[in-house]
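Novice: pasting the structure only:
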């Protein structure tokens, strides 16, 4: 559901970000232990909320509205899916490869055939878990942010209930593997490409870090979630699917590294997180981004603009993990100039839905998921020019993204 826009969102955003850009360094304060969300920006924004500054009132009203809606999202772990005759344990995560469709030339529809870029609505059915995972991740993130900024323990309690159902309760928690993600009927019961779906758990890790000081969260919750992510991390690194996805040369490979690095840091394995982030320059940036900032492998897809910005999002995660580990991927550049910043500069003007990437056709494109990327770039590079890329976006689109105070 799209909320009605409120006035002057872009002006409000600029005020908040400029204040973060020009604020002195923080020392001796209790910063949140977030991984991707900026702890410093979170803290400064919270101080402005507590001071009841006029410029943050509209943003907080929007966040509270989102949180109140998230309070009504049902707790639906993987065990909430209908029982089927697949023979698979109900706690196993299952999803359908989104671009695979029944073969119209086959009486049974099997084997499914690939139609790249055309999403099969069957993938969003309640038979599969991807919709539940997405709804949980969005609700937990929104509720955790709302708790952090308001102190309302009801938000923390509801977010904690979702997390416990998915990762802590032995009766409902998801098996920490993706053997049956993005299945392709008639071909297999699961594919390595399904690993990209748990990128949705990265903001959940940030949300849990925010929830840790709340009354609703317990030490047992922290122990059990760390155990779950440790087991899942082990599966990612050792399974056949995980090794195959790690070898991918496009956004799938970037997101694999982003997940490993973020989950490792979440469970306090800084050595592994630093190792993965430290390899990202030569392993991912230099192999996927050309000196002019373009990404040819993503441009070759049927939804090139989505793939380009989606890949940039993964690079943002890796760079954020690098920050926590004393590495600077934001400013890393190869000898020939390949860098995250070059890719942001090249593609930023095409965040405007009416302005497709050079050499590609106009197509449906939702810029909303990538708004935080450019807000973060404005902070990292101390350059409000990155906010200019948001100017063509309509107020209704911007009004859907309330977490800018966390960047």
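Specialist: Noted; the coordinates are in hand. Bear in mind the structure is a predicted one, so any value in this text is a computation, not a measurement.

Novice: switch to C-alpha atoms for all contacts and neighbour counts from now on
Specialist: Fine.

Novice: Residue 161 against residue 73, yeah?
Specialist: No - with contacts counted by CA atoms under 8 Å, residue 161 stays clear of residue 73, the gap being 11.1 Å.

Novice: any residues touching the helix or strand that contains residue 277, and which ones?
Specialist: Under the criterion of DSSP states H and E, residue 277 resides in helix 270-280. Taking contacts as CA atoms under 8 Å, 6 or more residues apart in numbering, the residues outside helix 270-280 that touch it are 257, 260-262, 264-265, 318-319, 321-322, 325, 327, 329.

Novice: Put this next to the previous one:
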């Protein structure tokens, strides 16, 4: 059984089994399908780049030939302008230029329809020619770089001379919904290579991302008419195709509720579509989107079609309103509408021919089914009415026979019998008057009941307004909560960053403290060495002084000699004194050096203390700032 959603996989499997068994009707259906598929084989593969790149005019819209381009259907050149721009709107009148060859609308329709036919023919017959042509068409439009379409519809339904966004252009992309159905059908028949299936899902994943993030896509999602429903349907179909189950559940459970509230009125009508040039056409078009949304909802386990809000709004209610409008309108204009009374095969043929203009094969099948259901229900209603009329005619005939019998009896009787009959007539007249009075009272009571119903409906409408206000409040609260969570996450990131900076600063301070401690220890060692040198020089000075004293003492105690010896002795004493003074100067310089080294050591010690205090204070300030604590308080 193929994994399709809009196409009933069970019915396709049963029809394929009947075809293999030689069932006459199944053979006729498949032969008709093969005829259409053979006609497609005779035509070339279509490319989005077939439009070429023509400079100037309408066809210059877009950045490259790979971009999908189309012209808005209801916009026409302004006859008062030389170049026709800016175009003017004529609602309900299709500009035939939108189907011109330098636009892609007709090519996209052919792409979807040809893939539907080829995939169905492949499913039933397994013919390699149909499979190969389908594979070639898919590779050409979605995979091959030179001919593939860019995964967006930015230039769909452009209006020359009016550069603003046109969210309604995304409706044209609905043809790709049926392309995904064709791909699923081909995969169910094992007719697609795995690499091609992967490439196709990658392309549709990019398209889904553009739908949900681009300005044009977001604007389509905020529309208040059928554009929003077709946008939801496409997001749902593409999410289903690429396997985004989270998005599928969000759309069928959350978005569908919003669409019912925004577009379906209390009586089931669609106010946003009734102001158009052909309102019933647009209502039918919107119901088609609702129906296909419901098919995906059923596949996801959520019955969207029958779901109703507290005030009774539902997709089913909108469909019932549409059928009711088709049944109650008996004028010629209504009978020529989209559904009309569905009373003849000619009228059904007119409806199908009008649907052919949309290019949606599955939409045609769905609406033909709707026509059959509407006709069946109308025939049932008319049958019941005919039966009631037949019973009433029989009752009237019996009453007429009874009256004739009474009249005949009256003509035969005379006297009192005639007076009695006249008296009975008077009594009947009195009873009739009483019945008329009772009827007036009943009518007044009915009017009062209708007024009460209207009053209750007005109260329900007010309750609906209050419910929407509450939902808006809940939505606002959720947004505020999301903002608070974002602020909390930002604050946490800032705290983590500052905490990491503080840890880095602590490590840097610890390294600086270790370096200063090593310098202090080195200074203490140098001071100790200087003290030892000072001590040695002091001992040397004392030793020199003692030797000098010894020499002076020896000089005094020596015997008197000659003048020559005295001169030599004086010369020696002079040299010794000079050496002593040199030693004293050297000791003085060493003492000065030692003093300077001591002063320098004291300076470095004082400086290291200040640096340690400064570092400690800065570290404390950083920690307080990061933790948010006050001075002198621990957190």
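Specialist: Thanks, I have it. Since this is a predicted model, take the numbers as computed values, not measurements.

Novice: And the TM-score between them?
Specialist: For this chain pair, the superposition-based TM-score is 0.80 by TM-score structural alignment, normalised by the length of the first structure; 353 aligned residues with a CA RMSD of 2.7 Å.

Novice: Strands of the second structure, start to end?
Specialist: 69-71, 75-76, 88-89, 155-158 (DSSP state E).

Novice: ok, now which ones touch the residue positioned nearest the centre of the first structure?
Specialist: Among the residues of the first structure, the one closest to the centroid is residue 200, at 5.1 Å (CA atoms, centre = their mean). Contact partners of residue 200 of the first structure, counting by CA under 8 Å, 6+ apart, are 133-134, 137.

Novice: Tell me the counterpart of it in the second structure.
Specialist: If you follow residue 200 of the first structure across to the second structure using TM-score structural alignment, you land on residue 175.

Novice: Which residue ranges of the stretch 201-350 of the first structure form helices?
Specialist: Listed from the start of the chain, the stretch 201-350 of the first structure has helices (DSSP state H, counting those that start in this stretch) covering 202-211, 219-238, 240-246, 251-266, 270-280, 286-288, 296-299, 304-324, 340-347.

Novice: Include mean neighbour count when you put those into CSV, please.
Specialist: As requested, the helices of the stretch 201-350 of the first structure are arranged in CSV below (neighbours: other CA atoms under 10 Å):
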stretch, mean neighbour count
helix 202-211, 23
helix 219-238, 17
helix 240-246, 19
helix 251-266, 25
helix 270-280, 19
helix 286-288, 19
helix 296-299, 18
helix 304-324, 23
helix 340-347, 19
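
Novice: Residue 205 of the first structure is in contact with residue 266, isn't it?
Specialist: Yes - under the criterion of CA under 8 Å, residue 205 of the first structure makes contact with residue 266 at 6.4 Å.

Novice: Show me whatever sits in contact with both of the two.
Specialist: Shared contacts of residue 205 of the first structure and residue 266, defined by CA under 8 Å, 6+ apart, comprise residue 35.

Novice: Quick one: neighbours of the counterpart of residue 50 of the first structure in the second structure, just the number.
Specialist: Mapped onto the second structure by TM-score structural alignment, residue 50 of the first structure lines up with residue 20. Number of residues near residue 20 of the second structure (other CA atoms under 10 Å) recorded here: 13.

Novice: ok, now how distant is residue 20 of the second structure from residue 127 of the second structure?
Specialist: Using CA to CA, to the nearest Å, one obtains 14 Å as the distance from residue 20 of the second structure to residue 127 of the second structure.

Novice: Format the strands of the second structure as a markdown table; extra columns: mean neighbour count and distance to residue 365 of the second structure.
Specialist: Formatted as a markdown table, those follow (neighbours: other CA atoms under 10 Å; distance: least, CA to CA, whole Å):
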| stretch | mean neighbour count | distance to residue 365 of the second structure |
| --- | --- | --- |
| strand 69-71 | 27 | 26 |
| strand 75-76 | 23 | 29 |
| strand 88-89 | 16 | 31 |
| strand 155-158 | 24 | 26 |
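
Novice: where's residue 59 of the first structure relative to residue 202 of the first structure, distance?
Specialist: Noted for residue 59 of the first structure: a distance of 24 Å to residue 202 of the first structure, by CA to CA.

Novice: what's the answer for residue 376 of the first structure, then?
Specialist: Between residue 376 of the first structure and residue 202 of the first structure the distance is 16 Å, computed by CA to CA.

Novice: Which member of the contacts of residue 200 of the first structure is positioned nearest residue 217 of the first structure?
Specialist: For residue 217 of the first structure, the closest of the contacts of residue 200 of the first structure turns out to be residue 137, at 16.9 Å, with distances computed as CA to CA.

Novice: you'd agree that closest one is up against residue 204?
Specialist: Yes - under the contact definition of CA under 8 Å, residue 137 of the first structure touches residue 204, with a separation of 5.8 Å.

Novice: Alignment lookup: residue 285 of the first structure to the second structure.
Specialist: Per TM-score structural alignment, residue 285 of the first structure is aligned with residue 260.

Novice: swap that for residue 179 of the first structure, sorry
Specialist: Checking TM-score structural alignment: residue 179 of the first structure goes with residue 154.

Novice: who are the neighbours in contact with that match?
Specialist: If a contact means CA under 8 Å, 6+ apart, then residue 154 of the second structure has 68, 216 as its contacts.

Novice: Restricted to helices, list the contacts of residue 200 of the first structure.
Specialist: Among the contacts of residue 200 of the first structure, the ones falling in helices (DSSP state H) are 133-134, 137.

Novice: Provide a ChimeraX selection command restricted to the buried entries of those.
Specialist: A single ChimeraX command is used to select the members of these judged buried by 16 or more other CA atoms under 10 Å:
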select :133,134,137
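
Novice: and which of the ones in helices among the contacts of residue 200 of the first structure is nearest residue 352 of the first structure?
Specialist: Taking CA to CA as the measure, residue 134 is the one of these closest to residue 352 of the first structure, at 25.3 Å.
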